[in-house]
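**Student:** Give me a 3D structure for the following:
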Amino acid sequence: MRNTTLKIHPKDNIEVALTDLKAGDTVISDGNPITLTEDVAAKHKFALHDLNPGDDVVMYGVLVGKAVEPVKTGQLVTTRNIKHASGDYELRERKTDWLTPDLSSWKDRTFMGYHRADGSVGVANYWLVIPLVFCENRNVQVIQDAFAKELGYQTDISPERDHVKQLIQLYREGKNPAEILTVDLGGRTDVKAKDEKIFPNVDGIKFLNHSLGCAGIKEDTRGLCGLLAGYITHANVAGATVLSLGCQNAQIDMLKEEVYKRDPAFSKPLYLLEQQQIGSETELLNQAIKKTFAGLIEANQNTRKPAPLSKLCVGLECGGSDGFSGISANPSLGHASDIIVGLGGSVILSEFPELCGVEQELSDRCVDDETAGRFIHLMRTYHDKAKAFGSGFDANPSAGNVRDGLITDAIKSAGAAKKGGTSPVADVLDYPEKVRKPGLTLLCTPGSDVESTTAEVGSGATIVVFTTGLGTPTGNPIAPVVKVSTNTKLYNKMNDIIDIDAGTVISGAETINEAGERILEHIIRIASGEEKAKAVVGGHDDFIPWKRGISL
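**Tutor:** Alright, predicted model coming up:
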């Protein structure tokens, strides 16, 4: 029989509804009957005993809020009767012992990837065209228009374009707006690129437009160059063409410095073109097109070869989270993360505003005091800067998060951290540093989905697994972003953008470990090129560098 509620941790004094419950319903918690005093929708929480103003609210075994008015046993917990609160944290003794999952069925598994000179292995093979400053965005677009269709990476057919053609015809036939709105244009159909690619071993050319490179603070300029260097040196990238105007703050020498910082023996083809030095825009574009085509010929020589799972570097992301995120998709992904770490691979947990409330646990799990101290410093610096601008981490949950049960940042954070599993924290990085050790790495980024995903890939994630309870089309230009739904209703409603359903954990059809291993199997298929992530099929190439102002 399916459970209707779940108490996550023995210390918790609130419990989550797994299905819609009505006022007057009686549920059993720890053997005790509790009668609900009001309706509790699925994903939301109710009090397990009376709470007075100022009392701690505990979930996942940690402080997640404070009562601001009396809350009765069985009463719905809302933003009206509790507010965000989280525990203090400090440098303490290391707690790095962990129970490694059973690796027997995984230790000899491989994926088919692209081996690079630095020893990394990519899950894709892309060429990049990058503007070093926003002034070159238009020239990048010209190159994109020239290449994408001719090389077979972009189709001339679009279902949306066909829909517009249908509407034009209806308008010409005299249909009015009310009639137009009733027309069934049909669902989105799969539109494939040309069957014959000129370079079959190159997955595509990707173009990274952005709004930075000049007129910003030096920290943002250096951060942009570091991020772009992370993409250029990325295992999924064969080489790059970079367009520079010449007079901007983000100079070619700064970019090269960041590239060699990440890969001292860097040997990929890299074409750096400066417009003010070359002269005419026509000549700049001619050189860029010729050099890019020559680079594609070289990139096409690389083919997929077997690699151990220890070569995986997986970004752990969530967005559009709901009240089921921390009990289905996130812990399932956490189990997959623990297997990857156990095999010697790398996983990246970012979104520092969404680690609020679990800082003590994560700092205790750091492999040494220096690593723990860096994590504590980055968390406090980020939070203090946010507060100085009048917006602490408590402002992180979105309207959708709150509506679907994540009513404080600490509730959201305690569930979000589950993506990182239980392994020790091997390293802590500041944006946009590159992953340098196997194991679990904490990367300082905002909670903003695209900024964080962009940063994880820039730090080396070759594939990103993105859990969502509300649905999001977020993708990345060079790394497949695999979406995992927290609930089956979402998966059925938005399966054109969702890859995997973890709502099976809520229904009781699977355990967390079973769902996690299913996620890992999917990762291996994506990494081997046997299957494409929905975000890749949909062309969701989101790329937003983080400006180190306040973004939560």
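**Student:** From now on I want contacts and neighbour counts done on CA atoms only, so please keep to that.
**Tutor:** Noted.
**Student:** Need the residue closest to the centroid of the protein.
**Tutor:** Closest to where the C-alpha atoms of the chain average out (Cα atoms, centre = their mean) is residue 317, at 3.2 Å.
**Student:** Could I get the contacting residues of residue 327?
**Tutor:** Neighbour list for residue 327: 8, 415, 506 [criterion: Cα atoms under 8 Å, 6 or more residues apart in numbering].
**Student:** here's the other one to compare against:
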Amino acid sequence: MTPAIAASGATTASTAGAGSASSGATTSDAVAAATAATATASPLLRLHRDDNVLIARQVLGLGQTLPEFGLRLKAQVPAGHKIAARRIAAGEPVRKYNAVIGVAARDIEPGEHVHAHNIALVDFDRDPAFGADVTPIDYVPEAERATFMGIVRADGRVATRNFIGILASVNCSSTAINRIAAHFTPERLAAFPNVDGVVAFAQTSGCGMSSPSPHFDLLQRTIAGYARHPNLAGVLIVGLGCERNQVAGLVESQHLVAGRNLRTLVMQDTGGTRATIEAGIRAVEAMLPEANEVRRQPVSAAHLKIGLECGGSDGFSGIGANPALGAAMDLLVRHGGTAILSETPEIHGVEYMLTRRAVSAEVGQKLLDRLAWWEDYTRGHNGQFNGVVGPGNQAGGLANIFEKSLGSAMKGGTTPLQQVYQYAEPIEQPGFVFMDSPGYDPVATTGQIASGANLICFTTGRGSMFGSKPAPTIKLASNTPMFTRLEEDMDINCGQVIDGTLTIEQMGQRIFEHILRSASGEPTKSELLGLGDHEFVPWHLGIVS
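**Tutor:** You can find the predicted model right below:
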């Protein structure tokens, strides 16, 4: 098993003066180079033999000499940032993992700090080469697959948690569902120890929107995805009564089946706010005894669907945490499970790394079609898709969206891309898949959970305080200083790869084992902190009328 680190295949510069962007690197070569680099105590990391930049493992000072690299630093360089390994002429491609992340905006001398101030973002013609890097998956025999202690529903679906969920069809019923959920304090739930909680999924749309429309369809699909999620033992949907997103229409159009474990209330019919809250409490109370009857039992890891997320990325994210998570996902896929990569703007510039792994031209083209949609959607706006990354990303060493995408894509590992899905579309194909979404963490994760993810793995370099329900979030720190500073929020320290104490493959094995424990009910750090009640954020596409 080898995690994905570098792009393979060729890109051709389409901007005058950019020169050839051809990359002869293979994934295996890049993994070997990166593993060797991080296994030493050197203050600089060389990620690929053909790179013209090096990565600072720690803060390096102006004038500091690094004789093993033949360099004298011309600036103070923060940890995770890039240093010119040699002279880079103006217009020459800047290479990291032997992938082009931009061109030199001016002549850059050896030992200079290389970042947004002297890298120009240019677009390149990228050959999608559909399927060129597809390799057979070495599946683990079913009898030998890893297991976790899951909750098996009557229809065969497998859960990792056991909540009762309350959904609002419209913002106008969001206060009511929050009041219903708030009634079920730990003291009131003490008689139901197998129920993880009663959680409200309030949202801010549902009425002042065009319908029919893509936004309307997306909202209904998201709500329905939560309503049928295996981690919810019971569901209550509450509407106002005059909204566009009518409860009856939602249930009918999404083929939901009302019954003892899926109930609905309409405030205008029930008698108003207080009456609805009281009726909602009674409805949940009626569902609790059956929800409490569940017992965990050993089930195959093939039942795991993992949403892959990154936020607050830094220069180390794409060196340790993301490729290590990719290594864990390669293991998961070999055991029959599903890995869901998302955040479409954050594969911009390296999409060919995925299309080359597409099992068919049709699947590869679906991914390109989503990127084309995003290009049109963001045209004229100062969005990440157009090149500029967030202040935290820049402070952490990422110069532009191409560099960020290079690291982000590594979360998906190396196995073939099996399918591409729309936001919140039910994911039925096992293996490595892609779900279209924005790069905004709560929105992307909401879509993944609606698609069926029963656990989220979230890498972060700057430090994210994210949590989610009903599927829990495991947070993976990219560097040891941040992990130590924010240990109450971080589950796994992938900084051990940067420190040279673990290889990417060893870290991937640890992540996989941690996933199995968390899926079995071991609380994540975000669960211990009580996070996840406010992170249900469906994607808003349309105008508000």
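**Student:** hang on, the earlier thing: so where in the second structure does whichever strand or helix holds the residue nearest to the centre of the first structure end up aligned?
**Tutor:** Element membership for residue 317 of the first structure, per DSSP states H and E: strand 313-318. Using TM-score structural alignment, strand 313-318 of the first structure corresponds to residues 305-310 of the second structure.
**Student:** so how much does the matching stretch differ from the first structure once superposed?
**Tutor:** Superposing on the first structure places stretch 305-310 of the second structure at an average distance of 0.7 Å from its equivalents, by mean Cα distance after the TM-score superposition for the first structure.
**Student:** close enough to count as contact, residue 71 of the first structure and residue 51?
**Tutor:** Yes - using Cα atoms under 8 Å, residue 71 of the first structure is in contact with residue 51, at 4.9 Å.
**Student:** need the helices for the stretch 101-250 of the second structure, in chain order.
**Tutor:** 174-183, 214-227, 247-253 (DSSP state H, counting those that start in this stretch).
**Student:** Now mean neighbour count and distance to residue 388 of the second structure too, for these, in CSV please.
**Tutor:** CSV is the format used below for the helices of the stretch 101-250 of the second structure (neighbours: other Cα atoms under 10 Å; distance: least, Cα to Cα, whole Å):
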stretch, mean neighbour count, distance to residue 388 of the second structure
helix 174-183, 20, 35
helix 214-227, 22, 26
helix 247-253, 16, 38
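**Student:** Among those, which comes closest to residue 491 of the second structure?
**Tutor:** Nearest to residue 491 of the second structure, of all these, is helix 214-227, at 25.1 Å by Cα to Cα.
**Student:** so that closest one corresponds to what in the first structure?
**Tutor:** With TM-score structural alignment as the criterion, helix 214-227 of the second structure aligns to 219-232.
**Student:** same question, stretch 423-442 of the second structure
**Tutor:** With TM-score structural alignment applied, stretch 423-442 of the second structure matches the range 431-450 in the first structure.
**Student:** gap between the two ends of that stretch?
**Tutor:** 14 Å (Cα to Cα, to the nearest Å).
**Student:** How about stretch 527-541 of the first structure?
**Tutor:** 18 Å.
**Student:** circling back to that earlier point, mean distance between the match of helix 214-227 of the second structure and the second structure after superposition?
**Tutor:** Mean for stretch 219-232 of the first structure is 1.3 Å (mean Cα distance after the TM-score superposition for the first structure).
**Student:** quick revisit: relative to the whole chain's centre, how far out is the match of strand 313-318 of the first structure?
**Tutor:** Mean-position distance between stretch 305-310 of the second structure and its chain equals 4 Å (Cα atoms, centre = their mean, to the nearest Å).
**Student:** now stretch 267-276 of the second structure
**Tutor:** In this view, stretch 267-276 of the second structure has its centroid 38 Å away from the chain centroid, taken as Cα atoms, centre = their mean.
**Student:** and if you look at stretch 295-303 of the second structure?
**Tutor:** In terms of Cα atoms, centre = their mean, the centre of stretch 295-303 of the second structure is found 23 Å from the chain centre.
**Student:** so residue 447 of the first structure touches residue 355, yeah?
**Tutor:** No - between residue 447 of the first structure and residue 355 there is no contact under Cα under 8 Å: 9.4 Å.
**Student:** Which one of those two is surrounded by more residues?
**Tutor:** Taking other Cα atoms under 10 Å, residue 447 of the first structure and residue 355 do not tie; residue 355 has more neighbours (26 against 23).
**Student:** on average, how far is the longest strand seen in the second structure from the matching bit in the first structure?
**Tutor:** The single longest strand within the second structure, with elements called by DSSP state E, is strand 232-239. Aligned to the first structure and superposed, strand 232-239 of the second structure gives a mean residue distance of 0.8 Å (mean Cα distance after the TM-score superposition for the first structure).
**Student:** Let me know the angle separating that strand from helix 174-183.
**Tutor:** 140 degrees (axes from the mean of the first three to the mean of the last three Cα atoms, to 10 degrees).
**Student:** contact partners of strand 232-239 of the second structure?
**Tutor:** With contact meaning Cα under 8 Å, 6+ apart, strand 232-239 of the second structure is reached by 161-170, 172-173, 177, 226-227, 246-247, 261-267, 280, 283-284, 287, 291, 470.
**Student:** any idea of the angle that strand forms with helix 214-227?
**Tutor:** With the same axes, to 10 degrees as the basis, strand 232-239 of the second structure and helix 214-227 are set at 140 degrees to each other.
**Student:** any idea how far strand 232-239 of the second structure is from the chain center?
**Tutor:** Using Cα atoms, centre = their mean, the offset of strand 232-239 of the second structure from its chain centre is 26 Å.
**Student:** who does the lengthiest helix in the second structure touch, helix- and strand-wise?
**Tutor:** Using DSSP state H, we find that the single longest helix of the second structure is helix 273-291. Packing partners of helix 273-291 of the second structure (3 or more Cα pairs under 8 Å, 6 or more residues apart in numbering; DSSP states H and E): strand 163-168, helix 174-183, strand 232-239, strand 262-266, helix 267-270.
**Student:** mean shift between the helix or strand that it is followed by and the first structure?
**Tutor:** Using DSSP H and E, the helix or strand that follows helix 273-291 of the second structure towards the C-terminus is strand 297-300. Compared with the first structure after fitting, strand 297-300 of the second structure has a mean deviation of 0.8 Å; criterion: mean Cα distance after the TM-score superposition for the first structure.
**Student:** list the helices and strands strand 297-300 of the second structure packs on?
**Tutor:** Using 3+ Cα pairs under 8 Å, 6+ apart, strand 297-300 of the second structure is in contact with strand 147-152.
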